[in-house]
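Chemist: Mind looking at a prediction? Sequence and model below.
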Amino acid sequence: MDEAPSAMIFAAGFGTRMRPLTDTRPKPLIEVAGRPLLDHALSCVSDFGARAVVNAHYKSQMIAAHLADTPVTVITEAPEVLDTGGGLRNARAQLGSDPVFTMNSDVVWAGPNPLNILAEGWRDNMEALLLLVPVERTVGYTRSGNFSIGNGGQLQRDTSGMVYTGAQLLRTDRLDAITQDIFSLNVLWDQMLAGGAAYGVTYPGHWADVGTPDGIKLAETMLQEHGDV
């Protein structure tokens, strides 16, 4: 990778589970511990030394205004939101051709910078490296697991396994062959899983899913108990 890798932060969703707070602002601008969720993610990117690209759709003007005096590139998706895979492909010109970090903007970390963990675990034979966390080190997460890590670190879909944290490092070449305009990153992952090129690594800290209003207090309590990134 180049000395200044790129990181895509997904911030285009509608935040329906966060209503009524998202009636007046996009979810990435809802505050946790005195900072917008988006700023928690951007701190990880800037501390790592990467350049940030943020996509926006719902109340995109508010996100653009929030980032107006920063070096962050904002890409507005219109007229439709493109989902994670479509949003990543839409941003490729700004992200470059090297492997790209991606992060969700509705999570909070307590522990080491997740981008450091991904960079340390990356190998040339990988097409994707997903950051996972055991369920017992999550807060605010009420669904089943997503993946497990098999022999040699290869990723396996497993609903009884660990939770995908929303952070990963991946190659974007396969995006060119996907015909849909709007699609999830799951489409890309399925191709990589089939080829044995998707891997996982475990996050050693704690992780909060801030998807609902109740999740805000849970995340703040986690930060008080375990510390911020």
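Modeler: Alright, I've got the coordinates.
Chemist: only C-alpha atoms for contact and neighbour calcs from this point on.
Modeler: Fine.
Chemist: Helices of this structure, residue ranges please.
Modeler: Secondary structure of the chain (DSSP state H): helices at 37-48, 60-66, 83-90, 92-95, 114-121, 185-194, 213-226.
Chemist: So which other helices or strands are in contact with the longest strand along the chain?
Modeler: For the chain, the strand with the greatest residue count under DSSP state E is strand 163-170. On a contact count with 3 or more C-alpha pairs under 8 Å, 6 or more residues apart in numbering; DSSP states H and E, strand 163-170 meets strand 100-104, helix 114-121, strand 128-133.
Chemist: Second structure follows, compare the two:
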Amino acid sequence: MQAVVLAAGEGTRLRPLTEEKPKGMVEVAGKPILTHCFEQLADLGADELYVVVGYRKEAIIEYYGDEFEGVPITYSHQREQLGLAHALLTVEEHIDDDFMLMLGDNVFRANLADVVNRQRETRADAAFLVEEVPYEEASRYGVCDTNQYGEIVEVVEKPEDPPSNLVMTGFYTFTPAIFHACHLVQPSNRGEFEISDAVDLLLASGRTIDAIRMDGWRTDIGYPEDREKAEERLIEERGEVVDGPGETEDEDAETTASEES
């Protein structure tokens, strides 16, 4: 399956970490955020990676080159950061079948395979990994309303009065039908072409979108403290020790080395 990673953002809220590098190159537990994304997509069976770049794109292109662990990479340039639907359209010419979409500022340790399997099994028009959050936090995200069958019936971007506490996490599968919807999206009040509006257009046309509840965790790296939170979570996973910002080593290997000496 093809995979698209959106990594064009400037990451202004992550400053000073992003003053000289794009958000996707900020390190979490010794690896750029994008490396975490690429590793998981490769594990999910991605046979092609399409990476949408923008701000300081050269840093990403020079670091990864034209492949990641044997998976070819094609870069697409979003010249203006005008929203996720706008970013997705930059890869339209390359996508010819169902594909995975991941936002390149998230670190996941979750059931992403369930989303991919649902897409393959049911031939849904889309499947989203969704997370249940406290109602008071839901207004910070794209909020999903679902029916009794677990299908999404509406997506609202950062609503004042959320219809539910299920939010989009930044991992999706789509058919190419999403591109037609993105072409029809009009700028939001923020002046951006929102992916949530494209999703609503899919729903209005009778398409089916399944919601898969997250089992595990994910951290959206929006602020410096989010990076710290993700690193703390990774430390809790056996075998990872973080010595300092951007530095990690394997705990078991360290123990073994000390025993041998």
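Modeler: That came in fine, so what should we check first? Keep in mind that what you see is a predicted model, and the values were worked out from it rather than measured.
Chemist: List the TM-score for the superposed pair.
Modeler: The TM-score (TM-score structural alignment, normalised by the length of structure 1) is 0.84; 217 aligned residues with a C-alpha RMSD of 2.6 Å.
Chemist: what's around residue 44 of structure 1, how many residues?
Modeler: By other C-alpha atoms under 10 Å, 20 other residues sit near residue 44 of structure 1.
Chemist: how much space between the aligned partner of residue 202 of structure 2 in structure 1 and residue 13 of structure 1?
Modeler: Counting by TM-score structural alignment, residue 202 of structure 2 corresponds to residue 192 in structure 1. Between residue 192 of structure 1 and residue 13 of structure 1 the computed distance is 25 Å (C-alpha to C-alpha, to the nearest Å).
Chemist: swap in residue 72 of structure 1?
Modeler: Applying C-alpha to C-alpha, the value for residue 72 of structure 1 to residue 13 of structure 1 is 18 Å.
Chemist: Compare those two and say which is more crowded by neighbours.
Modeler: Neighbours were tallied for residue 72 of structure 1 and for residue 13 using other C-alpha under 10 Å; the higher tally belongs to residue 13 (21 against 15).
Chemist: What's the more buried one aligned with over in structure 2?
Modeler: That one, residue 13 of structure 1, aligns with residue 9 by TM-score structural alignment.
Chemist: cool, and residue 55 of structure 1?
Modeler: Looks like residue 55 of structure 1 aligns to residue 52 there (TM-score structural alignment).
Chemist: and if you look at residue 215 of structure 1?
Modeler: The alignment partner of residue 215 of structure 1 in structure 2, by TM-score structural alignment, is residue 226.
Chemist: Is that match in contact with residue 219, as I believe?
Modeler: Yes - the pair residue 226 of structure 2 and residue 219 passes the contact test of C-alpha atoms under 8 Å, sitting 6.8 Å apart.
Chemist: residues in contact with residue 66 of structure 1?
Modeler: By C-alpha atoms under 8 Å, 6 or more residues apart in numbering, residue 66 of structure 1 lies in contact with nothing.
Chemist: actually residue 155 of structure 2, not the one I wrote
Modeler: Going by C-alpha under 8 Å, 6+ apart, residue 155 of structure 2 touches 142-145, 196-197, 199-200.
Chemist: which of those residues lies closest to residue 213 of structure 2?
Modeler: residue 144 (11.3 Å; C-alpha to C-alpha).
Chemist: corresponding residue for the closest one in structure 1?
Modeler: Aligned counterpart of residue 144 of structure 2 in structure 1: residue 147 (TM-score structural alignment).
Chemist: how about the counterpart of residue 28 of structure 1 in structure 2, what does it touch?
Modeler: The alignment partner of residue 28 of structure 1 in structure 2, by TM-score structural alignment, is residue 24. Going by C-alpha under 8 Å, 6+ apart, residue 24 of structure 2 touches 7, 32-34, 60, 104-105.
Chemist: which residue sits closest to residue 224 of structure 2, ignoring its sequence neighbours?
Modeler: Nearest non-adjacent residue to residue 224 of structure 2, counting by C-alpha to C-alpha, 6 or more residues apart in numbering: residue 14, 5.5 Å away.
Chemist: how close does that neighbour sit to residue 105 of structure 2?
Modeler: Distance from residue 14 of structure 2 to residue 105 of structure 2, by C-alpha to C-alpha: 11 Å.
Chemist: Check residue 34 of structure 2 too.
Modeler: Taken as C-alpha to C-alpha, the span from residue 34 of structure 2 to residue 105 of structure 2 is 7 Å.
Chemist: how many neighbours does whichever residue in structure 1 pairs up with residue 217 of structure 2 have?
Modeler: Using TM-score structural alignment, the equivalent of residue 217 of structure 2 in structure 1 is residue 206. A count of nearby residues for residue 206 of structure 1, using other C-alpha under 10 Å, gives 24.
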